[in-house]
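Asks: how does the following fold in three dimensions:
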Amino acid sequence: MRALIGDSEFDRDTAVTRREPGVYDIDLSAGWTIISAVNGGYLLAVLGRALADTLPHPDPFTVSAHYLTASQPGPAVVRTETVRTGRTLSTGQASLFQFDDEGNEVERIRVLASYGDLGTLPDDVRTTATPPPIPPLERCFGPEDGPAPVDGSSAITERLMLKLDPATVGWALGAPSGKGEMRAWFGLADGRDADPLSLLLAVDALPPTAFELGLKGWVPTVELTVHVRHRPAPGPLRVSITTRNLAGGFLEEDAEVWDSTDRLVAQSRQLARVRLG
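Replies: As a prediction, this is how the structure comes out:
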């Protein structure tokens, strides 16, 4: 049975409990880890849910996050603040905190976001963007078709329906293409349809483009900005990520997310650190 929006593992694991206005508690799930850290897209969805409760508008339009230190599974506190409210947009900020081994509070991630109501936007599209050329889902490959993508935890892959374009899986066979590209069909493993909040996860859920550039290991996000453009239609999403420039140990990843009606529903850019040599 397909999970419904509001009643899936993703919803339960991103749910925050309001302790008082602007303060939320959550237990970060180990189910969304990669290597040893909690996935950045999952964290963005957690803060996005807290901001949706804080602000008068329901949907994220633009979310910019700075990842300060790696988050770990376990208790965390989210603190939110309303920066400005208007008729069509409201802006807020949020930070997630955890305690280190010495008991000191550590800020893990800080977000500035503007929210609105996607349902009120005019249905006028003028674009030169086109959906990525991904083969049919049955001709693509998932984590179950190859070795573990990284050393350490790959728990997040068990919660996703992820089918990679064969043209971007050379890294898994020991023959990376040298191109900074990653493309895949994306969904949640329990069948829950996508919504604006899960788009914050989708832009950061594929293997890093660094793998196809011949690099290995953790590629931690430094900064990630997501633009949500439309409420996605039911069905699997197509995600395309490209990197054009790796320099000084950092690369950018530009992502596009397309829904089942060939509509561009989200875009993002992130800066990430890579290990060279």
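Asks: only C-alpha atoms from now on, for both contacts and neighbour counts.
Replies: Noted.
Asks: helices or strands up against the host helix or strand of R19?
Replies: R19 is part of strand 17-20 when elements are defined by DSSP states H and E. Judged by 3 or more Cα pairs under 8 Å, 6 or more residues apart in numbering; DSSP states H and E, strand 17-20 is in contact with strand 23-28.
Asks: how far does the strand it packs on sit from its chain's centre?
Replies: 18 Å (Cα atoms, centre = their mean, to the nearest Å).
Asks: then stretch 220-236?
Replies: Remark: stretch 220-236 is offset 7 Å from the chain centroid, using Cα atoms, centre = their mean.
Asks: give me the contacts around that stretch.
Replies: 40, 60-68, 118-119, 185-187, 193-196, 199-200, 203, 259-261, 263-274 (Cα atoms under 8 Å, 6 or more residues apart in numbering).
Asks: ok, of those, which come out buried?
Replies: Buried by 16 or more other Cα atoms under 10 Å: 40, 60-67, 118, 185-187, 193-196, 199-200, 203, 259, 263-274, out of the contacts of stretch 220-236.
Asks: next, the second sequence, to be compared with the first:
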Amino acid sequence: MSEYDDATRLESGDDPTLRHGTFHEQGMIGNAVNGGLVMATALRALGEHLVADPTETTEHVDPVVLSAYFMTASQPGPFSVATEVMRCGRKLSTGQMTIHQDGDDGQPVERMRAIGSFGNLTDLEVQRQAAPPDLPPPDRCLSAEQAPPDFLANAKFLERLDLRLDPATAGWALGKPSMRGVMRGWLRLRDGREPDTTMLMMALDALPPVAFDLGLLGWTPTLEFTGHIRRRPAPGWLRVSLSSETLGGGMMEEDAMIWDSAGNLVAQSRQLCGVRMPR
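Replies: Next comes the predicted model:
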């Protein structure tokens, strides 16, 4: 079993709407479990619900869209994820996912609530898509292992990834951000597991925040996230591009796009992040 599959593994019982799992310290970024990993886990729960519940028979096996709100930061330890199927249609099946963990007082604390839709992304015809950005090949990009040691010490999640940043967008690591609000690079799982549609949702939130390229190196928690999966990815490297055009009021947006090894646009997202401005 790959590290990713183990990190998103769920146990179920008689209730098809409730599953349990454990977030590991290896999924931490700063003081929270990576939000992309949380979303991928929730999607796995809804996908298993759709497959396992005989009253919801469907061939919708690929996540297509997810809109998630992060209430509190997920922590290493046990969690539960409740799922509710809202509608099964011809093209999409839509449901809600809610993740809870026990707080310090033993009472459940809601971590994330999301609505997502599953479909079937086999053999889609594409009329138009954004072209992938030009990047140096992975062996000429900067590995996450070359990041400053104090940064890596608080980013255990990056140890699960093989991340190679475009040198043109990695100046922030040397104290020289470009101030263009752009981050680009290559991404794959370090253990060699090939990407699938659920893993793409995690990949949309896997790179360092684009805020770093604006000289803002503090924590940028995701407040709301909307992601679209466009097609099943080909095996191999993912090409990821982040950008931001708007910053103000302690918040910013981050747009992400992912292309697979065949040059297909496979995923895109926009999230609203909190930003701690320097004093």
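Asks: what residues are up against the residue in structure 1 sticking out farthest from the centre?
Replies: Largest separation from the mean C-alpha position in structure 1: E102, at 30.1 Å (Cα atoms, centre = their mean). By Cα under 8 Å, 6+ apart, E102 of structure 1 lies in contact with nothing.
Asks: which position in structure 2 pairs with it?
Replies: Counting by TM-score structural alignment, E102 of structure 1 lines up with D105 in structure 2.
Asks: swap in S90 of structure 1?
Replies: For S90 of structure 1, the residue aligned by TM-score structural alignment is S93.
Asks: Provide a list of residues in contact with that match.
Replies: Residues near S93 of structure 2 by Cα under 8 Å, 6+ apart: T58, H60, V85, M86, R87, S117, F118, G119.
Asks: in JSON lines: the residues you listed, plus distance to T220 of structure 2, neighbour count and secondary structure.
Replies: Converted to JSON lines, those look like this (distance: Cα to Cα, whole Å; neighbours: other Cα atoms under 10 Å; DSSP: H, G, I helix; E, B strand; the rest coil):
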{"residue": "T58", "distance to T220 of structure 2": "38", "neighbour count": "20", "secondary structure": "coil"}
{"residue": "H60", "distance to T220 of structure 2": "33", "neighbour count": "22", "secondary structure": "coil"}
{"residue": "V85", "distance to T220 of structure 2": "31", "neighbour count": "19", "secondary structure": "strand"}
{"residue": "M86", "distance to T220 of structure 2": "32", "neighbour count": "13", "secondary structure": "strand"}
{"residue": "R87", "distance to T220 of structure 2": "34", "neighbour count": "12", "secondary structure": "strand"}
{"residue": "S117", "distance to T220 of structure 2": "27", "neighbour count": "26", "secondary structure": "strand"}
{"residue": "F118", "distance to T220 of structure 2": "29", "neighbour count": "25", "secondary structure": "strand"}
{"residue": "G119", "distance to T220 of structure 2": "31", "neighbour count": "21", "secondary structure": "strand"}
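Asks: longest helix of structure 1, counting residues only.
Replies: Identified as the longest helix of structure 1 according to DSSP state H is helix 40-54.
Asks: what range does it cover in structure 2?
Replies: Aligned by TM-score structural alignment, helix 40-54 of structure 1 falls on residues 35-49 of structure 2.
Asks: ranges for the strands of the stretch 101-250 of structure 1?
Replies: Here the stretch 101-250 of structure 1 has its strands, by DSSP state E, counting those that start in this stretch, at 105-116, 160-164, 181-188, 221-228, 237-242, 246-247, 250-258.
Asks: could the ones you listed go into CSV alongside distance to P147 of structure 1?
Replies: Shown next, in CSV, are the strands of the stretch 101-250 of structure 1 (distance: least, Cα to Cα, whole Å):
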stretch, distance to P147 of structure 1
strand 105-116, 31
strand 160-164, 14
strand 181-188, 17
strand 221-228, 24
strand 237-242, 22
strand 246-247, 26
strand 250-258, 24
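Asks: which of the ones you listed sits closest to T128 of structure 1?
Replies: With Cα to Cα as the measure, strand 250-258 is the member of the strands of the stretch 101-250 of structure 1 nearest T128 of structure 1 (13.2 Å).
Asks: with structure 2 overlaid, report how far the helix or strand just after the closest one is off on average.
Replies: Counting by DSSP H and E, the next helix or strand C-terminal to strand 250-258 of structure 1 is strand 264-273. Aligned to structure 2 and superposed, strand 264-273 of structure 1 gives a mean residue distance of 0.4 Å (mean Cα distance after the TM-score superposition for structure 1).
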